[in-house]
Every structure is written in C-alpha cells, then in structure tokens.
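Colleague: This is a predicted model, with the sequence first.
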Amino acid sequence: MAIQTEFKKKLFINGCWTEAENYTDLISPYNGEVIAKIPLAGETEVDQAVEAAYNARKTMAKMPAFKRAQILENVSKLLEERQEDAAKIIALEAAKPITTAKGEVARTIQTYKFAAEEAKRIHGETLPLDSAPGGENRVSYTTREPIGVIGAITPFNFPMNLVAHKVGPAIASGNTVVLKPASQTPLSSYFIAELFQEAGLPDGALNVVTGSGKTVGDKIVSDDRVKMITFTGSPAVGIGIRNKAGLKRVTLELGSNSAVIIDEGTDLETIVPRCVTGAFSYQGQVCISLQRIYVHEKEYDRFVEKFTEAAKQLKIGDPLDPETDVSALISKDDVKRAVNWVEEAKGNGATVVTGGETDGNSLKPTVLLNVDPSEKVSCQEVFAPVVIIYKISSIDEAINLVNDSRYGLQAGIYTENIHHALHAAEELHVGGVMINDIPTFRVDHMPYGGVKESGFGREGIKYAIEEMTELKLVVFNKK
C-alpha cells in the first residue's frame, strides 16, 4: 500500500478518503513553510463520521478477541516497517527533534503491541452469591462489554503515541472511534488511519476528522451516539468538555507543572543529565515535563551550577537535524506567552541564569531562580523549555511546595533515604510518584493520569480498556 503523500489531504470516514468543502494550510512551526492542505470538517462530515462509527459498532463488538488482537499486531508491524516515514512526519508537523520523534514512534509500536496483548485479557470474575442469605443455588459472573462509539480528542505534543493510547485500547475492547487530532498535527493520524485500513480494520471502526474544536470537538462531545470522550489537552478545554458531556463517560488528561525533589546526599553527576532531559525534551512541551526542581540547601549551589552548564550545551536547530536537542515551539503565540511569563517573573525579582531569549520560533533553554511560587511560570503549566530551581531545607518543606499546586499528574524524588522515599510516596498528592527518577518517566503499559486539575481516569492500555468497557453482571438461578 502506498502511504498518502499528496499535498492535499482528505478526511477519513467509513473507510474512504473524503473531500471537505474547506481547507486550511498546515504551517511548519520551525520555518513557517506550508507542509500540506488540511480539510476542515463541517457538522455534516462529523455527522457522517459518527454515523459510520455507530453503524460499525456491532461488527466490532462481535469481532473475536483474536481478530482484534491480530489487527493491532498488524498495525504494529506496519508501523515498524515505516518508522522512518512516521518519525519524519512528526518532526515536520510538530517540530519535534527527529531523534525524539523516532523515540515516539518506537513507543507507539510498543503501545499497539500492548493493545494487541490486552485484547486477549479482557475478562470478568465469578461471584459466590451464597455468601449472602438468599443467594443459594445461584451462579454469578461478570463480563466486560464495549461501550460503543468513542470520541477521541488528542493533542499536538505526542501526535502518534497519544493517539495510540486512545485508539489502541478502543479497538482492543471492540469499540469504534471518531478521532479528532490536534489542528497542528493531523498528518500522524492520517498516516495511522492508512495503516489500520491495510491491517484489516472494518470500515467505520476508525474515522479521522480534522477541523476546529468549536465545530468538530463540540459535535463529537454533544452527539448522543458517542458514549465516551477521551481527551488530552488543557484544563480549560477539558472542563468545558466535562460540562457538555452529560452522562457520557469521560477520561481527561489535563497536564501539570511537574516537580522533582532532590534530597541531600544524592549523586548529582547522575541526576543532573536526567533532569535536563526531563525539563527540555521536546522543548518542554510534555504534560509531565519537569518544571519545578526543589533542591536541598546542601546540594543547591552545585546542582544549579551543573544543571545550568548542561542546559547551555543543548543544541537549538532544525528538527530534522539528528544533532538538534531543542527546536521551535508549536506556535508563535506559545513563544510569546512563555517569554512574557519569564519577563513577569524577572520583573518581580526572579533571576534568569540562562536562556529567556528567542531564536526564531525557538526559546532557548531557560533556568530561573528566586521565583515567587505565585508567578505564572511556576504555578501554571508553562509548556516550554523553562525550569525553576528552588532551595529547600527539608523533605517536608519540599512536599508541601510540590502539593501547593492546582495540578497533580506526576512527581519525583531523588533520595538515598528509604524513609524519605516512602514518606514522599505517601504524602505527594499526585497520580504517580517516581522514586529516584524524574516525573517525566512513563512507559506505555503503566496506569497514567492525575488528580486535581490534572484530570481523572487513567490511560495505559489495560486501565484505558477498563474505562472503555461496561461491567455486566449475570446471575443464573439453578432452581
């Protein structure tokens, strides 16, 4: 099969590539060049996509587990064969450095493999009803059934793997999908749609519609035929989705301002490179990007020195250059916002140790000290290559500062003290605690999600399948 390479793209509805009435230019975040013309779906096209998914739902629900697994295995194999093309697509549309993009593709291959495996593990349990009076002579068991049509709304920062985290478990559990990818990164989703078609997925089981959130997203969220919304993005949009969804099931992953604690007596030679990776990988545009670092006062000066020096060594440039560490932010508005937040903090007494300057659409890796915790650059999600280093005198002080946030996705602690590690694991109010690692750590089969304004529900294939299925109870009276 030839991958769709034409300049003008089409909507993917009911197994067909469909023209839209209106199109828009997809612009490279790095150099401003036009990459492709992208269709803007209207309500009619979205309705067609939902109708296709709705009509295909019974076919998918009746499909045996081994066939669902086989389709997902085929996708994984096809993506492995085309991984160079896939990485280039991500680098072009998202300005993700090509080395990082290749890492995302490798993870996406694994995610679909996990989905294939979990398709065969969806099961219930038997219940001893005679444990209660009146339950005699009865056999009971539970099953899990697909929920139906799932609306998936995905972000730009992991345009292939975060799509896999929604489409993979949906197909594994016998659901159908209407996918709205981020406006800046639709090419990855079109690419995956072609792979699913070649892999043998029935028509209508996956539909990809691009366009504005106001038109496409609102229609998906409000349509009664859609039984679940799975969304990754900003809190403002996520809260709006939740308010409109009614009785639909909703999974929301809404980001964070993730933090790590550096205890006294830790090995800075090992920790610093890892923290630099966590802070500046993909320009900090990662939901669990390391934004706040709390360092024990005995290690603070050395940590700041080593971290700053390492940040200065990062190479800024073309995302297609294998040597590039940091490239362009996703939009000029995001560059402007990040710079404004840095300048606000600087005007209120913060020290910019390095960075804070732009190079085209790129923001140089930025390290801030003496930042008031109430500054936007600290208490909101900066989503840029900006990190703040704070001095702390105790683990409890650091825990309180980490928890003093509207978010709670993941946090980390580096310590040689097992008591401090266990105490942090218990007291940090987040969805995941990484001990002796950065909060940016994630592998694709672990439960992933947050508390507070970081959202609710969990991703990670097994856990997403639980969100995407209904539990049914069967009771058999033997008389």
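Modeller: Received, thanks. Remember, predicted model here, so these are calculated numbers, not experimental data.
Colleague: For the rest of this, base every contact and every neighbour count on C-alpha atoms.
Modeller: Will do.
Colleague: Tell me where the stretch 101-250 of the chain has strands.
Modeller: Secondary structure of the stretch 101-250 of the chain (DSSP state E, counting those that start in this stretch): strands at 126-127, 138-146, 149-153, 176-180, 206-208, 226-232, 249-253.
Colleague: any idea how far the last one is from the chain center?
Modeller: So that's strand 249-253. Relative to the centre of its chain, strand 249-253 is centred 12 Å away, using Cα atoms, centre = their mean, to the nearest Å.
Colleague: I'd like the next helix or strand past that strand.
Modeller: Scanning forward in sequence from strand 249-253 by DSSP states H and E, the next helix or strand is strand 259-262.
Colleague: Quick check: buried residues in whichever helix or strand comes after that following strand?
Modeller: Heading C-terminal from strand 259-262, the first helix or strand you meet, by DSSP H and E, is helix 268-280. Buried residues in helix 268-280, counted by 16 or more other Cα atoms under 10 Å: Leu268, Ile271, Val272, Cys275, Val276, Thr277, Gly278, Ala279, Phe280.
Colleague: Below is an additional structure, to be compared with the one above:
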Amino acid sequence: MSTRPFWLAGNAATGDSELVVTNPYTGETAGTVAVPSVEQIEEAVAAADAAAPIVAALPAHVRAEALAHVSRRLAERTDEIAGLITAESGKPITWARGEVGRAVSVFRWAAEEARRDSGDLQRLDTDPAGTGRIALVRRVPQGPVLGISPFNFPLNLVAHKIAPAVAVGAPIILKPAPATPMTALVLGEILAETDLPAGAVSVLPMPNDRAASLITDPRLPVISFTGGQFGWELQRRAPHKHVTLELGGNAAAVVLPDADLDWAARRVALFGNNQGGQVCIGVQRVIVDDLVYDEFVGELVRRVRELRTGDPADPATEVGPLIDETAAVRVEAWVREAVDAGATLLTGGTRDGVSVEPAVLADVPDDARVVREEVFGPVLVVQRAKGVDDAFAKVNDSDFGLQAGVFTRDLEVAFRAHRELQVGGVVIGDVPSFRADQMPYGGVKKSGTGKEGVAAAMRDLTYERVLVLTGVQL
C-alpha cells in the first residue's frame, strides 16, 4: 500500500514521517499518509504569506472556475471518495455518498458567490458634508487562513474551510483530523489540477501537537476551527487573531402535542444515531410534552430498535461505529453512569468493540453528563415537559446553543421558538440535525462563534474596505 503525499503549496510532497490510518470497523489499515517536517510546515506558511496578494488579486472568473472544477471532479469521483470516507471514518456508505454530494454543492455555491461578490455603492450626499461623494464598500481577505477540520465529516467540513477561502481570494493551509486525512488529500489532489497559484492551498496532515506553531504564527491571521472544546484554548493561544469556532453541542428536539408523532419518532431515532451519533447537531436531548410523552417514547424506542447497525460498507447500514474504541468506551461509561444515578435505560447502551448499540435513556438526572455535555455517540435522553414554557426552558438550560428542532404545526409557536431559543438555528417540523450547506450555520454559548455556510464564511474571512470618491455629481 503506497503512502499518499500531502500537498505543499499546491505540489505533492513527502515528509519525514507517516500517519497510519485505521478503518474503525475492521481495525485494518486503511492507508498511510506522509507527514510534513517542521521545515516543510514553515515552507507552506511562507508560501501562503507570499501568495496572499497574488491570490487576492485573482480575477473572479479564475477563482470561480477553480471552484467549479473541484465541484465537477468530486461528482465524477463520488464512488471512490465515498468509499474512502467509509474506510477511514467508519461512516456508513450511504451517508458517505451523501457527504460527497453536499461537498459538490458547497464548491458550486462558492463558485457562484465568487462571481456575485461585487461590493456595495453608498451615496454620501445624504448630508451636506457628503455632497459630491460616493462610497464603494468591498470586502477583502484578512489574510491567509489556517483551517482545522474534524474527523466526522472528512470531506464536507474540509470543503467548508477551503471553498470560502478560495472564493474570497485568501490562501489556506488545511490541517485535517489525524484520524481521517486521506479524503482531504484527494481534495488537495483535485485542487492541484486547477489554475490557482502556488501557495493558494496546502493540505498538511499531522499530529495535533505539530500544529502548535501554526496556531500562533502571525502570518496566518485567521483561524477557522471545527471540533471540540479545545477551540476555546486555541482562541486563548491566539488572542489577536480572527478565530471562528464551531464546537458542537447537545442538540434538543422538542415534541409538542400537535406534532406528527410517527414522523417525529422516525426522524429523532435516525438522526440521534446515524453515523454513530457523531454529528455536531445530532439529536441528544428529546423534550416531549407530557400530554404525548408515553405514546411518543414508546414509538421512539420501537424506531430506535429498528435501526440497522453493522458493517458501514453495507448500503443497508444506518448506524456505524464510533471513530475508535476509546470513544466507544467513553459513551458506554456515560450511559452506565446515568443509570447508576437513577436513569432508566429503555433500550441499547451496550458496547461491542467500537460500536455502541443505540441507547434511549429516561428519568435522567439533570446534572448527568449525557444531559449536560456533548455525548457524540448514539444516545438519546428523553425528558418530560409541562407545556411550551417548560419545554423551551429545558432547551435553553444548556451550556451549548448550536441548533434546536421543534415538532409543531403551530405557526405562532414556531415564531416564538425562533425568538426565545438560545441557539444559532431553529428547525420547525424536523430534527435540529437538518443543515443546508448554503445557510449560515453556527452557534452561541459553548457551541462557538462565527458562521459556516459559504456566503457567511466568506464574510468571516474578510473585512470591509471603503473607497470614497470625491467630486462625483450624482
């Protein structure tokens, strides 16, 4: 099995060591990737710094065509890339194919946004002092970007780092998760086929500790991080940088009496457990109105038990393994801890190697970790609520605030949810796990700061620069 090269300033390279990538489900080696040396990391940063004015000055059609090329090539290589995602992350192949499709759209939208971004004209003669003046307000890159992506979406979350950066004309150094670097390297290969200048993109797989110099390097003034609570430490280490953080959460789904209970049960069951529950906006807390609690929970347990688990390479599999045995052991321990504290285990919760049987817990103490923290595993916690006031209070009783779902047909309640729930996004009639990649996506509280979503991320990577023209008669 040959070692995959990394991409240093757009060129394939090998380094001073290798990372071995393991298939979580089989335990077999999925591949090996080259790791850059300290000197090569410095070379990548220097190249990004030198390329910054060149990339920023690229015509819109050059940036757009590069992005469109990536979109087309991802679509052409869907089966190959989906298989790679499954091999390195354990994501069921059906979900992996969906991830490739999402990345195809992300790069297509970025190409469209690159062409659309024209700035705004603002007349200044609204006051006497501004007579004969007009302003052009454009957004320009803040500088080269350090993108750090997690293991759970090894293609699409990489796309959400690279595509907006290319669209605005900012060089980017992408550090993929050490557990799942191979898919990002294929994306680097595709980007190398474009006419982007040297230094525009580097994809550098490495152990986390080797990235310390990148976090503090002043030549990388922007950091875009998706991952766990380490993001706050990253922000502390780089206080003078523009840092965007997407740090997950313990997303809640509210089920009210007017909901379609069968639909709600099916959606909560699937999106609390798909991909082994390793989704930032996967359902974790299920807050059910007391009037329909017993009926709904019975249906939910039935739907959870129907989920197909097993080999992620099998298209019928809906729930895959966790990323490694350490993660699976932790999830199993948190379930046992809740039960020991008085919770009722309605189904699941047992571990077999890297897989955990989807669990549903009831009567869980409010201070249990499966309630307060992000489980990032196939665990649902059901809670009773006495009406809308109580349900929404329970949603907000969290240190996180990424997204929430509310199953209701009541338009007034829908707008109230949008007004009152302390989250970055509210989904009515479905689970909080719904995400359209073009919409702004990000949270509040411990869920992070800043936004993903192509246009929103482009704003985060840039700042407004104003040009005032004098002596203009309007």
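Modeller: Noted; the coordinates are in hand. Treat the numbers as computed from the prediction; the structure is a model and nothing was measured.
Colleague: Let me have the strands of the stretch 101-250 of structure 1 in TSV, extended by distance to Asp396 of structure 1.
Modeller: Compiled in TSV, those are given as follows (distance: least, Cα to Cα, whole Å):
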stretch	distance to Asp396 of structure 1
strand 126-127	44
strand 138-146	43
strand 149-153	38
strand 176-180	43
strand 206-208	47
strand 226-232	32
strand 249-253	28
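Colleague: Let's check: the centremost residue of structure 2 is which one?
Modeller: When Cα atoms, centre = their mean is applied to structure 2, the residue found nearest the centroid is Leu157 (5.0 Å).
Colleague: Just tell me what that residue corresponds to in structure 1.
Modeller: Alignment note (TM-score structural alignment): Leu157 of structure 2 maps to Leu162 of structure 1.
Colleague: nearest residue to its match other than its sequence neighbours?
Modeller: In space, and not counting its chain neighbours, Leu162 of structure 1 is closest to Thr154: 6.7 Å by Cα to Cα, 6 or more residues apart in numbering.
Colleague: Might one say that the one you found is in contact with Ile229?
Modeller: No - counting by Cα atoms under 8 Å, Thr154 of structure 1 stays clear of Ile229, with 10.7 Å between them.
Colleague: hang on, the earlier thing: mind putting the buried residues of helix 268-280 of structure 1 into JSON lines with distance to Leu72 of structure 1?
Modeller: Formatted as JSON lines, the buried residues of helix 268-280 of structure 1 follow (distance: Cα to Cα, whole Å):
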{"residue": "Leu268", "distance to Leu72 of structure 1": "42"}
{"residue": "Ile271", "distance to Leu72 of structure 1": "37"}
{"residue": "Val272", "distance to Leu72 of structure 1": "38"}
{"residue": "Cys275", "distance to Leu72 of structure 1": "34"}
{"residue": "Val276", "distance to Leu72 of structure 1": "35"}
{"residue": "Thr277", "distance to Leu72 of structure 1": "31"}
{"residue": "Gly278", "distance to Leu72 of structure 1": "30"}
{"residue": "Ala279", "distance to Leu72 of structure 1": "33"}
{"residue": "Phe280", "distance to Leu72 of structure 1": "32"}
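Colleague: Nearest to Thr143 of structure 1, out of the residues you listed: which one, please.
Modeller: Nearest to Thr143 of structure 1 among the buried residues of helix 268-280 of structure 1, counting by Cα to Cα, is Gly278 at 40.4 Å.
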